[in-house]
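Student: Build me a model from this:
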Amino acid sequence: MSQPQGAHLVGSVNYDDVETTMRTAAELLGTRLRRIPDGEVGRRFHWIVFQADILGQVDGIERVGDHPIPLRMLDARPVRVSDGVDPASLVLPPLGYAAAAEESYAIFRRLRDEGAIAAGVRFQVSLPTPLAVVGAFFPLEQRAAIEPVYRAALYRELDDILAAIPHEDLAIQWDNAVEFGIIERVVGIGETAWWGGDVWAGLTARSAEQADRVPVDVEVGFHLCYGDVAEKHFVEPADSGNLVRFANALVEASDRHIDWIHLPVPIERDDDAYFAPLDGLAIGDSELYLGLVHREDGAEGARRRIGTALRHVPAFGVATECGIGRAPEGTTEGILRTHAEVAAAW
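Tutor: This is a model prediction of the structure:
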């Protein structure tokens, strides 16, 4: 393999609407893409922050702090279960993922019917893990009790998506970021596990369950992430070791085939030390995407990182290290063109 094969869009894309996202991605990346997301437009632009606004409206859940923390149209304050309320009694409303997916799929189908999206390309829906929302917004002492409540609500969203979208057209991506805050013990990013027993075992069991909730006729993939606030990781990984360990454990624990796994590559890392753990990657025939495309150094930087990666893993596609929904305005087309420049078609 002399160059990567295929490209993957992690989820968010910095366009204002679904149609622009899909048309542009299909035009610029064409046969390099097996899946197209909707760009996570609107209130989903900052990953899970909009979930706090939804949860904060629930009777028995309250916002923390007297004043909103504005983030465009969102309020980024955390939440907590009100004193005296049993979390198991809470009734959570629709979380917004299924409604957005149904609306975007109608656009995807129309564009495919017009020929703008090729036959065989799937519609990709990215979902956060339940752990991510619970770990990001609820206080530590409440997480064990509220996690099953939120998980059930998110699984209802998944079930609604599965009922509304033909399975042969659908791909589900689970986004794992707070998990790596726990693994790396990052203060403020869910640094403490709230379950008994081994931390890795708890994380692996949760992710395997999420994979297995997706029927085998629907593709499922995992985006492993070290965060992307202001285009910065919450901590820079020393190497790809924890990412490889997580990917291997997930594939081993899941009862179904994992269709793809995405791993980030920091912009500074084109050294063998970062990529060396990939020598031990054991994910079978799951597609591997390395997030080594960065807007700051374009194709030249991507090729430098590709050259090192190829010494440690024989086959992979390219991606950015996280979604590009928060990239500076006007840079998105250039980022997409870089994917096309450094990767071959499938």
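
Student: C-alpha only now, for contacts and for neighbours.
Tutor: Will do.

Student: And the helix or strand encompassing residue 250, how far out from the chain middle?
Tutor: Assigned by DSSP states H and E, residue 250 belongs to helix 241-253. How far helix 241-253 lies from its chain's middle: 16 Å, per CA atoms, centre = their mean, to the nearest Å.

Student: ok now the next helix or strand after that helix, how far from the chain's centre?
Tutor: Once helix 241-253 ends, the next helix or strand along the chain (criterion: DSSP H and E) is strand 260-264. With CA atoms, centre = their mean as the basis, strand 260-264 stands 9 Å off its chain's centre.

Student: so strand 260-264 versus helix 241-253, what angle?
Tutor: 170 degrees (axes from the mean of the first three to the mean of the last three CA atoms, to 10 degrees).

Student: what's the residue nearest to residue 235 when sequence neighbours are not counted in contact with, if anything?
Tutor: Nearest residue to residue 235, sequence neighbours excluded (CA to CA, 6 or more residues apart in numbering): residue 226, at 6.8 Å. Neighbour list for residue 226: 177, 178, 180, 181, 233, 234, 235, 236, 237, 264 [criterion: CA atoms under 8 Å, 6 or more residues apart in numbering].

Student: Here is the second sequence; please produce its structure so I can put it next to the first one:
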Amino acid sequence: MTQPQGALLVGSVNYDDAEKTMRTASELMGGLLRRIPDGEVGKRFHWIMFQPDVIGQAEGIERVGENPIPFKAGIDARPLRIAEGADAASIELPPLGYAAAALESYEIFRRLRAEGAIAEGVRFQVSLPTPLAVVSSYFSGDDRAAIEPVYADAILREVDEIVASIPHEDLAIQWDVASEMGIIERASGYGKVMDAWWPGDPFDGVVSRLSALIGAVPADVEVGVHLCYGDAGEKHFIEPADAGNLVRYANAVIAASDRDLTWLHLPVPIERDDAAYFAPLSELAAVDELYLGLVHREDGAEGAQRRIAAASAVVPEFGVATECGIGRAPAGTTEGILQTHADVAAHW
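Tutor: Below you'll find the predicted structure:
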């Protein structure tokens, strides 16, 4: 059996502050990591759930419903709509919060590196959602098509601020891609969304959108893609039959992109340690680094080893990861999850 080399922290980590995330990850995972995130702390703990509170401040955008829908950390989960009579193209969205968080956490990263807590050569990882995820989740009907380019411009302004402020040799940007997999798989809720938004096959549309996001990252900044089937309540929105649609989508995006992809992350469901799930990986296009999300909290190193054995029959070289971020993992389990990576993978 191939021993995987290296590990990827997908993004969120179940700690309250960025320093604890980076310090603990470095202590437990050491030479496994080529890049390290801040754990998506604060209101970013539940991925994009805080975005309606941000973009709902813009003139021309309204919250749907009179009463807030309370969520953790003071988040209001109400969806959004374009106000009657407002011209979507003229709406000016405020800063989305990703660049501000990245710059704050990068200063912690630099301090920890200067102290020797983070090794030289490790990059600071910033994870960002795709515009499609936010727009499809919080807008409905014709508003989706109208607001998508506005939000896309806003997220690219966040990228511009990040790459202008953080030295490129220190930076890695990851695009988190979940809603697109729901659309491709026609998972419950996603198929109807796209029938109204994009009549016909949406595949080319989700490919072109992601390849454009990859191309927006400067060539001397590392860029990765995390494909995902969601983890609400540690459950997928659909269980994939195998890795076939992941491979199909990844291959199309890689072919359409104007720059090389530094790394690709693919999820592996906990119950899949069979050859059939991994078989499509034999057709995966070459990437510099492939990470398989086969580390799971529930069965630790033993379960990961079973999935590693099955994957190794198809893919000779890969690193390990969880299938999604671990920001919503039960309290007290984080160190064990991080340690599992170290137990099953070799250092770079």
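
Student: residue in the second structure matching the residue nearest to residue 235 of the first structure?
Tutor: Mapped onto the second structure by TM-score structural alignment, residue 226 of the first structure lines up with residue 229.

Student: quick one on the thing from earlier: which one among the contacts of residue 226 of the first structure gets closest to residue 24 of the first structure?
Tutor: residue 264 (23.4 Å; CA to CA).

Student: Map that closest one across to the second structure for me.
Tutor: Per TM-score structural alignment, residue 264 of the first structure is aligned with residue 267.

Student: Do I have it right that its match meets residue 322?
Tutor: Yes: in this structure, residue 267 of the second structure is within contact of residue 322 by CA atoms under 8 Å, at 7.4 Å.

Student: any residues in contact with both of the two?
Tutor: With CA under 8 Å, 6+ apart, residue 267 of the second structure and residue 322 have common neighbours 292, 293, 294.

Student: Can you lay out these as CSV showing secondary structure, neighbour count and distance to residue 117 of the second structure?
Tutor: Formatted as CSV, these follow (DSSP: H, G, I helix; E, B strand; the rest coil; neighbours: other CA atoms under 10 Å; distance: CA to CA, whole Å):
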residue, secondary structure, neighbour count, distance to residue 117 of the second structure
292, strand, 22, 26
293, strand, 28, 26
294, strand, 30, 27
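
Student: got these as CSV, with distance to residue 313 of the second structure columns?
Tutor: Below are these laid out as CSV (distance: CA to CA, whole Å):
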residue, distance to residue 313 of the second structure
292, 14
293, 16
294, 15
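
Student: ok, the match of residue 226 of the first structure to residue 251 of the second structure distance?
Tutor: Relative to residue 251 of the second structure, residue 229 of the second structure is positioned 18 Å away (CA to CA, to the nearest Å).

Student: Would you map the strands across the first structure?
Tutor: Assigned by DSSP state E, the first structure shows strands spanning 35-37, 61-63, 70-71, 74-75, 79-81, 122-128, 170-176, 219-224, 260-264, 287-293, 317-320.

Student: quick one, which of those is packed in tightest?
Tutor: For the strands of the first structure, the largest average neighbour count (mean count of other CA atoms under 10 Å) is found in strand 317-320, namely a mean of 28.
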